[in-house]
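1. Whatever this is, show me its structure:
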Amino acid sequence: MRLEGLDLNLVIALEAILRLRSVSAAAAETHLTQPALSRSLGRLRAHFGDPIVLLSGRELVLTEFGAAIHPFASRLLNEARTFTQMRAVFDPGVETREFSIICSDYITLTLLAPMLGKLAAQAPQVTLRCISIDTSADVAFARGDIDFRVIPEYILSRENPFCRLFEDSFVSVVWSGNSRVGETLDMETFLALRHVATAFGSNRFGSHLEQFLSANRIDLDVAMLVPNFSHLPDCVVGTPYIATIHRRLAARLPRDAPLRLVETPIPIPPLVQNLEWHPTRDGDKASIWLRHLLIDEAARFAPSD
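-> Reported below is the predicted structural model:
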């Protein structure tokens, strides 16, 4: 199909070249031979009147025009993919569909895992793909490559549709043999202890807790940074360290774990988790079905203590 003189099939090749910056990788992804992809690139260059990509050493770099059209090509392709998946009616009992969700391991454990039994019964051919929180994932979400994000309020773009799911609060956890922490914990002791904390992705993106501490200029003595909330309790066992975790995550700890929970002396605001979706999914019946399933699952949560 041609539109304004451009074969729209070339958009698939264009997006792959711009994203991967490699003719060989783009050829492999699009199931074309390298000569065929090179011919497609030649036709694209002729249509747009620009080289689009140039060879610099052994790598391809985008021209100024190539960089300018990259988001348009990505958006067009993603909207086309969403369009082809749309149905007037979505029957979860028979449809095959994969949904991608950016979320932390905390969300995977407390929201998604308990929902899998219901998902298996209602939609046996539906797949959920969880993607770790990272800058590259957020870029992919903005392009429309990813369906949903389950995130705190401070990460919301406010440009995309979203809904509130649930609230949670925080509690600190120490090894049961930690003699420096009694039944209660004051601020002085909390700040004197070394902490195990979280940081996400290569840019060490902080969690709700870290964002709050930074905003209030509260510096912790950090002994270890881990990429998952679920790692925190295990990391304090056998140490004088302390970690602060979500109360819902704490409720999942084994009763025989050598750990003690103690109230955090810092007045951390409640964490509000939100479901955000890409605008191209707003009217998609399958996406609407999954949104309702997630909202119903979150509604089971009692208000956080």
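
2. For the rest of this, base every contact and every neighbour count on C-alpha atoms.
-> OK.

3. From what I see, Val171 and Glu263 are in contact.
-> Yes - at 5.2 Å, Val171 counts as touching Glu263 under the criterion of C-alpha atoms under 8 Å.

4. Looking at those two, which is more packed in?
-> Comparing Val171 with Glu263 by neighbour count (other C-alpha atoms under 10 Å), the higher total belongs to Val171, at 19 against 14.

5. to compare against the first, here's another:
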Amino acid sequence: MRFQGLDLNLLVALDALLTEQNVSAAAENVHLSQSAMSSALNRLRDYFGDDLLSIQGRRMVLTPRAESLADPVRTALLHIRSTITTQPTFDPATAKRAFTLSASDYAQTVVVAPALARVREIAPGLSFDITAPGPAAQRALEQGELDIYLSLEQFAVADHPHAALFEDDYVVVAWKDNPLTQGGVDAALYFDLGHVSVQFGPARLPAFDEWFIKSARQPRKVEVTVPSFVMAPQFLIGTSRITTMHRRLAETFAATLPIAVFPVPFEIPKVRQVAQWHRFNERDEGIRWLVAQMRETAGEAPHKSNLSNLFTV
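-> Just a heads-up that it's a prediction; the model follows:
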């Protein structure tokens, strides 16, 4: 089909080329042969009267004209998908669908895993691809390639709707037989003991609690640094170390590991976990249903008649 001389079938190829900036990768993205993608690129160049992709050194870069097309093309395709190709209703019992999610190890442990165990009984035809959060996942959300992005509310992606899943606070965790914590953990002991610290990703970004602990103007004695909260308890057992983590996660671990949970001896504000989706997917009943399942699993299920009030930007 042509629209003002443009073969609309080329829009998908154009979006892939503008995103990947590589003919081979774009071809793989949309399941075309490299020769077919090269042919599509040549036709697009003829239509726009522009190279769109030009070679610089060993890589291809977008021309100014291509850069100006990237967002409008992606927006047009997202509109088509959200208004035309998305099923208007969602029946969990019969649905066959693959969802893409991004969630931290914390969110995966306390809400995603138990929610999907429950979902398996209700909607056996669903499958899930779960990735770690971060800049790549945020870009995927903005490009409409990610169904649900779970994060703390302050790290939510701007201009896309979200629903609150649950609130949580922080606790101190120690080996249950740690002789130094049998009477509890006050502020003096907190800063005197060795700590297991959590830092994320290649940039070694500190966990959220670090920002508030630093406000005490007294450094912690960090003895071990690990890349995720789910690893931290293993480095407490048999030692006098402590760590700081979310209460829900700590209580989950305490059910199976020999650890004890104590209040934090100073104030750290509570955190709120939210689920986000692309604004064009606002009417996607499958996404809304899955988010509702997570809320119910987290123990903060709304009344069905109020479900629409949970979804905000």
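
6. May I see the buried residues of stretch 256-270 of structure 2?
-> 258-264, 268 (16 or more other C-alpha atoms under 10 Å).

7. What is the end-to-end distance of that stretch?
-> Terminal residues of stretch 256-270 of structure 2 lie 25 Å apart, using C-alpha to C-alpha, to the nearest Å.

8. From the chain's centroid, how far away is that stretch?
-> Centroid separation for stretch 256-270 of structure 2 versus its chain: 25 Å, with C-alpha atoms, centre = their mean, to the nearest Å.

9. just stretch 206-221 of structure 2 next, same as before
-> Put simply, stretch 206-221 of structure 2 sits 24 Å off its chain's centre (C-alpha atoms, centre = their mean).

10. Distance check, Ala142 of structure 1 against Thr189 of structure 1.
-> Ala142 of structure 1 is 42 Å from Thr189 of structure 1, by C-alpha to C-alpha.

11. do the same with Asp145 of structure 1
-> For Asp145 of structure 1, the distance to Thr189 of structure 1 (C-alpha to C-alpha) stands at 46 Å.

12. between these two, who's got more neighbours?
-> Set Asp145 of structure 1 next to Thr189 and count neighbours by other C-alpha under 10 Å: Asp145 wins out with 20 against 12.

13. Which residue ranges of the stretch 201-313 of structure 2 form helices?
-> Using DSSP state H, counting those that start in this stretch, the helices of the stretch 201-313 of structure 2 run over 209-213, 247-254, 285-297.

14. Dump the ones you listed to CSV, plus mean neighbour count and distance to Arg65 of structure 2.
-> Formatted as CSV, the helices of the stretch 201-313 of structure 2 follow (neighbours: other C-alpha atoms under 10 Å; distance: least, C-alpha to C-alpha, whole Å):
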stretch, mean neighbour count, distance to Arg65 of structure 2
helix 209-213, 15, 43
helix 247-254, 19, 49
helix 285-297, 20, 35
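
15. which one of these lies closest to Asn22 of structure 2?
-> helix 285-297 (31.4 Å; C-alpha to C-alpha).

16. and that closest one, how far from structure 1 on average?
-> Here the mean offset of helix 285-297 of structure 2 against structure 1 after fitting is 2.1 Å, by mean C-alpha distance after the TM-score superposition for structure 1.

17. got the contact list for the nearest residue to Val112 of structure 2 once chain neighbours are set aside?
-> Spatial nearest neighbour of Val112 of structure 2, excluding adjacent residues (C-alpha to C-alpha, 6 or more residues apart in numbering): Met294 at 6.7 Å. Taking C-alpha atoms under 8 Å, 6 or more residues apart in numbering as the contact definition, Met294 of structure 2 lies against 111-112, 115, 165.

18. Which members of the residues you listed are the farthest-apart pair?
-> The span of the contacts of Met294 of structure 2, defined through C-alpha to C-alpha, is set by Ala115 and Leu165 at 11.6 Å.

19. When the two are compared, which one has more neighbours?
-> Between Ala115 of structure 2 and Leu165, Leu165 has the larger neighbour count (other C-alpha under 10 Å), namely 26 against 21.

20. in which helix or strand would I find that one?
-> strand 162-168 (DSSP states H and E).

21. how much does that strand stray from structure 1?
-> Relative to structure 1, strand 162-168 of structure 2 is 1.5 Å off (mean C-alpha distance after the TM-score superposition for structure 1).

22. who's in contact with the very next helix or strand once past that strand?
-> Later in the chain than strand 162-168 of structure 2, the nearest helix or strand by DSSP H and E is strand 170-175. Residues outside strand 170-175 of structure 2 that contact it (C-alpha under 8 Å, 6+ apart): 181, 185, 209, 233, 236-247, 250, 258-264, 268, 270.

23. would TSV of the helices of the stretch 201-313 of structure 2 with distance to Ala103 of structure 2 be doable?
-> Formatted as TSV, those follow (distance: least, C-alpha to C-alpha, whole Å):
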stretch	distance to Ala103 of structure 2
helix 209-213	18
helix 247-254	14
helix 285-297	12
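
24. which stretch among those helices comes nearest Arg120 of structure 2?
-> helix 285-297 (11.2 Å).

25. can you give me the angle that closest one makes with strand 162-168?
-> Going by axes from the mean of the first three to the mean of the last three C-alpha atoms, to 10 degrees, helix 285-297 of structure 2 is angled at 10 degrees with respect to strand 162-168.

26. Near Arg118 of structure 2, how many other residues are there?
-> 14.

27. so how far does the helix or strand containing it sit from its counterpart in structure 1?
-> Applying DSSP H and E as the criterion places Arg118 of structure 2 in helix 113-122. Compared with structure 1 after the fit, helix 113-122 of structure 2 shows a mean deviation of 2.1 Å (mean C-alpha distance after the TM-score superposition for structure 1).
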